[in-house]
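Novice: got a structure for you, letters missing:
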């Protein structure tokens, strides 16, 4: 019995792991740093030495080498979500645990904090078996964690319907050139291969063998800033023009909101907070990807430097700096705020994102992705507006300057997101007061109908941007009432007439503010639509083969034609929001801002008239001189289907394709169910306002009414366009009347309009000729559509409408930070 007790006691005190770390790692490469690791070349493994048990650190994955498809979204440098994590040991196992910072108690009472922590779930990201230990340090195999699909590439491929893929472990391995340990961060990178069957078109376009998609995924473990009070979270104000993080604070008084919001910003402080202008304790430095070629690289760096103007306005001297990324630097390293030049197979979004400390809102790394093909689209727009390629000369002086001007603005815009700023889509109405708007190129009409690009884009940081940076980064002297100081910043900009409205207020369908739009210009959306239509007319009238260089296939003219024909698309979006529009602000009680105000009746009617004019056949028709210039594609030179008009005519250019795309854009915006409901409501509240019936009468008047004179006649090109727009109107009304989500009054009004069309324009039309013509079949087809709707209103006939070629990003700029863009 005594012997048995001795053996059990010996087992009880025996270490769980027999080997020491030094013994186990003999012959391996040791890499000391924030998290020390060992490279086992024989087995291709990473062994992690863990000594920071219970200490919170930041983990986030990144896509170091992308897939190259804008549609799939797996871009080089794409940031994954950040996670506050800690290592916790239980016996022979270590768990990587993420606490739940969405629910907290900002209280000194540990029991109060524990009650919240135990009320909500945590997330365990991984579990590791200990293989060796000594001196309180434990060694685990990190390799399986590093060779997983950490950025969600499989999910992205599945969501875009590009096939069913999985990680093939036999084709995954560590990538050592980007696997490094530093004093405050440790970085790992791995080649990850996904395999699958039946890859989709997007994958087939960019992957050499699309059944095997290989990319490099990066893992960052970063020391978190200490919560010692040196960085003080700044409370969020919706009027400030800064982004925020939010969480539930269960320690807040019952009389106060339970949600706490912190402003998102970099750490920045003055050496002398009492000075009007002071050097920073540590500047914010952004690094430019040297992979961007000249003159693009210099233009981008010029635009990024504009932000120093905003920091100077906030009282800092040389606090924002721009440098070229050193050749030996790892762009995924958290120490570098990076502007990265990214290539894709098609044009696409650029965006600004940040790695943020979820505990405080402090930005730890700003990361900008700039799509390289966007500059070509800007060049193409300038080409359509002003270029003349003659036999022995070319008038292209304005083309590259316009493209570079856009890149400067773009770089500033995306960096703005990484500084904590969201979009300000009303800024274009106030002297282009923010780079955080989406700017439409400012084209002026000169003598003899020349188109001028002299002030195509604003230069320098905007007045609004200075306000937002001052709010986010002002370092108040000790003893200052910060809340009062921040309020003064907002009060001051309101007195100056500056405004801030963001994404939810600017989207073309559903939103209602008459001045808050994407890609618009001018404070009066209707006046700018009228002016834009005049520019479009000049551009189309002057369009000729001289828009492309000598020796280029004539079919390539279509790519230049698209942005000219659709030049008005964004101003249509802007003007449509005047109808049923409501002016408002992010007003707080007592701040004196306008709360809400319906757009005046005369302004709405003027916008309605301008929008209806966009459906006129003479406006929609492609000039016949252009139709004769565009043949089918040249052998071996295919078009990107997104960059040309859709067609019903096969290889040949379809003269009805552009009118159908443009007409459908106007009708879709005007007959948006939410806009229609607002029109009904405003008419009920004020009979002087235009209502939905007024809009439908106008639409019927410009489409069906002129056709009463032409039934039975062989249609000319303009009349064929009118037939097209009238059919699209009827189809749109049927879709609206059958929409279960629409207001019942909207559906009833749309139904009445359908009956009016049938009675006045299809049944009681003038007597048709005795011979059965193609034209006579047209009203019969419309009657058949109405019959189908009445027979089964919940299943109206689906129509394959020719949509417009991709617009956004047309001078692109959707960002992510929110994401371009936006």
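Specialist: Received the coordinates, thanks. A quick note: this is a predicted structure, and the numbers were derived from the prediction, not measured.
Novice: going forward, measure contacts between C-alpha atoms and count neighbours the same way
Specialist: OK.
Novice: what does stretch 380-387 rub up against?
Specialist: Identification of contacts with stretch 380-387 by Cα atoms under 8 Å, 6 or more residues apart in numbering yields 394-396, 398-399, 402-403, 451-452, 539, 543, 546-547, 560-561, 563-564.
Novice: figure out how far it is from the centre of its chain.
Specialist: 25 Å (Cα atoms, centre = their mean, to the nearest Å).
Novice: another one to put next to it:
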């Protein structure tokens, strides 16, 4: 039996030939003069070209993170196998921008996308995939498999391997197609902009790679893109939008930094992740703060409380294009933060250096990810920005460039004159002294560096200081104008003529020191983000209840979190501001006109003066229907939200009736309005005042007041009370039979128009706002009917009769 089995096995083996060893005969030619050599091998074309055939001697090559080549019309990446499956950050920015693109909200340097990517080999190709860390789970947990399956990484583009480097440790791929195709993942045009400008397509014939460079930790590509568009933002006749994009690919640390958990009571920029491996009975959203990795050189000395230098300090290089006279101020603006880092235990944690010259370091480049740079940009843009590149896995800031646009000098000169000129003689000129403009630039740089360190705007900081304290030289020179430089408290517009020695310009404050310590103090004993939480909470608890250490972003409903405000009493601060603005308006022509020059500067500054007036008015309006927000955890006493008192809100309406809804002769000096245009001041004032009126009669504001009454009853300042108080102010002339000038008539029409809009808008929602608007319109109609009888024939009488007729038509239609 055993012998029979062996025979069967041998027979089957003889009948079966593995697929790999099967030989197929070549096709037999139709005419064959000689029998083929049975031993001859069939030659096959190599799958890949030789390296020298692809990367020819004419190639322009740059070595770095991975080698890049330019050969003829093609560009190649030579990607080491060691970088396959490594996490890299791809950041897309607009390097050169057409005029008016984005309506002023985009500029050269604006980031349009940031994504984590990986290079993966798939057979004979290399894929570029976009990987998300928004959903995570520890790799040791079973649920991680589900996270991976439900967050499959999309392929941005696939590249056929052209060759391998000589020692076969890297794949060479052609990449031109990535940068001259309309790839949404790296585009500079969002869907909104494409729709707005009616973009039809990318013209590949007018799109090209302009440069490519490789550095030790990043690769940079510049490529110009031209789109066909029906309605481009500028140069409309061309039917074209052209822009240059910058693609920056950064190698991220192989081991991510230990993150630090975010607490909303201390403001930080953050990265978000949904942790499916959390013990919480839900997909647990976690936020980690954005910060640089600072580790003390001498941990033992650090633990003893000594100031210790970090292993790798934060270094900012000054752009060689920075004017020499401003370099000192830029250095100071950067190194002002050293005091805050000392509170966190680090000395020399942040330093400023001049960029090396070509002779000193011919390879130095601001595009090298190892260098953070304060760039000075020749541009008409009035702005400065402090962006950073962040590892989305941990929140670690990898690199940052502060951008100062040259024309921002003009913004600060103008605001300095308008907001401090009444009490500050040195601000009363178009030629602001270098030392003073330099001080302003220093503080702008500090503000932008603050962003690059991880700090967002803190609009509650201005509310931390008593308004009258800002008139004190001792107080302002010790504490500044707000508790942080991250507020938009640029100038001291409260100080009055005679308040000698006060500080005019913002500076770092105690909140900055507190926040940097909270975010950067090294906690080696905590081996996880969760293990740090008790320490972080304790530091917040130490400052509990102190307004100096509160955080809050801008809120339209919270009067303590307004932009461009100063002091803890908006009504008092705006009264001081309006008082100063009267002096400025009366003298603006003298301060801005020069012999032999036109009135362009006067016209520009007058427009900005009206904007300053509007801000002062809006700060007061925020009190009405205002709700204070103070962020708390459940173990802290008190409520998070509380309405303003009746007294505070009523005082705010009184201010508006007196300062905002009156005829503003002082805001229209003849020397200004008679020299900047032939007409239009009446309509300009109508728009100016109507905007403030519409802000006051905002539907959300009225709903908050209705809710306040529902919750707090007689203690609340009610919407009917506010509307009556406003009506008595706006229509006082008619009620008393006095003449009603053209400015007041315009404002009365705007009042009726806004109430009519509220009535119409509420038709679908059916809230109390419709009833309030109807009641007010009825009261105004009765008032107009009664008042019209007091006037003889003329424009005032006709105006009142028209008001009554319009309201009656509206109410009848409803």
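Specialist: Received it, and whenever you're ready, just let me know what you need. Just so it is clear, the structure is predicted and the values come from calculations on it, not from any experiment.
Novice: returning to what we had before: which among the contacts of stretch 380-387 of the first structure end up buried?
Specialist: Among the contacts of stretch 380-387 of the first structure, those buried by neighbour count (16 or more other Cα atoms under 10 Å) are 396, 398-399, 402-403, 451-452, 539, 543, 546-547, 560-561, 563-564.
Novice: closest to residue 31 of the first structure out of those residues?
Specialist: Among these, residue 403 lies closest to residue 31 of the first structure (Cα to Cα), at 45.9 Å.
Novice: ok but the closest one is inside a helix, no?
Specialist: Yes: looking at residue 403 of the first structure with DSSP: H, G, I helix; E, B strand; the rest coil, it is inside a helix.
Novice: one step back: in strands, which of the buried ones among the contacts of stretch 380-387 of the first structure fall?
Specialist: Judged by DSSP state E, these include 451, 452 as members of strands.
Novice: name the nearest of the buried ones among the contacts of stretch 380-387 of the first structure relative to residue 176 of the first structure.
Specialist: Nearest to residue 176 of the first structure among these is residue 403, at 38.7 Å by Cα to Cα.
Novice: surely the closest one and residue 379 touch.
Specialist: Yes: counting by Cα atoms under 8 Å, residue 379 is a contact partner of residue 403 of the first structure at 5.2 Å.
Novice: rewinding a little: which of the contacts of stretch 380-387 of the first structure fall in helices?
Specialist: 399, 402, 403, 539, 560, 561, 563, 564 (DSSP state H).
Novice: what do we get in the second structure for the last one?
Specialist: With TM-score structural alignment as the matching criterion, the partner of residue 564 of the first structure in the second structure is residue 609.
Novice: contacts only, for that match.
Specialist: 418, 581, 585.
Novice: output these as JSON lines; include the columns neighbour count and distance to residue 180 of the second structure.
Specialist: JSON lines is the format used below for the contacts of residue 609 of the second structure (neighbours: other Cα atoms under 10 Å; distance: Cα to Cα, whole Å):
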{"residue": "418", "neighbour count": "28", "distance to residue 180 of the second structure": "48"}
{"residue": "581", "neighbour count": "26", "distance to residue 180 of the second structure": "54"}
{"residue": "585", "neighbour count": "22", "distance to residue 180 of the second structure": "54"}
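Novice: looking at the first structure now, which of the residues you listed still hold up?
Specialist: Compared against the first structure with both residues aligned by TM-score structural alignment, their matches' Cα atoms under 8 Å, those retain 418, 581, 585.
Novice: and which of the residues you listed is nearest to residue 552 of the second structure?
Specialist: Among those, residue 418 lies closest to residue 552 of the second structure (Cα to Cα), at 27.2 Å.
Novice: A helix includes the closest one, no?
Specialist: Yes: under three-state DSSP, residue 418 of the second structure falls within a helix.
Novice: strands of the stretch 51-200 of the second structure, residue ranges please.
Specialist: Using DSSP state E, counting those that start in this stretch, the strands found in the stretch 51-200 of the second structure span residues 60-62, 67-71, 74-80, 88-96, 111-122, 125-131, 135-136, 155-160, 163-164, 170-174, 199-202.
Novice: likewise for the stretch 401-550 of the first structure?
Specialist: Using DSSP E, counting those that start in this stretch, the strands found in the stretch 401-550 of the first structure span residues 444-445, 451-452.
Novice: how about the ones you listed, which one is nearest residue 474 of the first structure?
Specialist: Residue 474 of the first structure lies closest to strand 444-445 among those, at 38.8 Å (Cα to Cα).
Novice: which other helices and strands contact the closest one?
Specialist: Judged by 3 or more Cα pairs under 8 Å, 6 or more residues apart in numbering; DSSP states H and E, the packing partners of strand 444-445 of the first structure are strand 451-452.
Novice: mean shift between the strand it packs on and the second structure?
Specialist: With mean Cα distance after the TM-score superposition for the first structure, strand 451-452 of the first structure departs from the second structure by a mean of 8.2 Å once superposed.
Novice: trace residue 318 of the second structure over to the first structure, please.
Specialist: Match for residue 318 of the second structure (TM-score structural alignment): residue 288.
Novice: its match and residue 326 touch, don't they?
Specialist: No: at 9.2 Å, residue 288 of the first structure does not count as touching residue 326 under the criterion of Cα under 8 Å.
Novice: and those two? which has more neighbours close in?
Specialist: residue 288 (24 against 12; other Cα atoms under 10 Å).
Novice: which residues touch the more buried one?
Specialist: Here residue 288 of the first structure is in contact with 297, 301, 322, 323, 324, 325, 338, 339, 340 (Cα under 8 Å, 6+ apart).
Novice: residue in the second structure matching residue 366 of the first structure?
Specialist: In the second structure, residue 366 of the first structure lands on residue 400 (TM-score structural alignment).
Novice: over to residue 382 of the first structure?
Specialist: By TM-score structural alignment, residue 382 of the first structure lines up with residue 416 in the second structure.
Novice: run a quick neighbour tally on its match.
Specialist: 26.
Novice: and the gap between it and residue 584 of the second structure?
Specialist: The span separating residue 416 of the second structure from residue 584 of the second structure equals 11 Å under the rule Cα to Cα, to the nearest Å.
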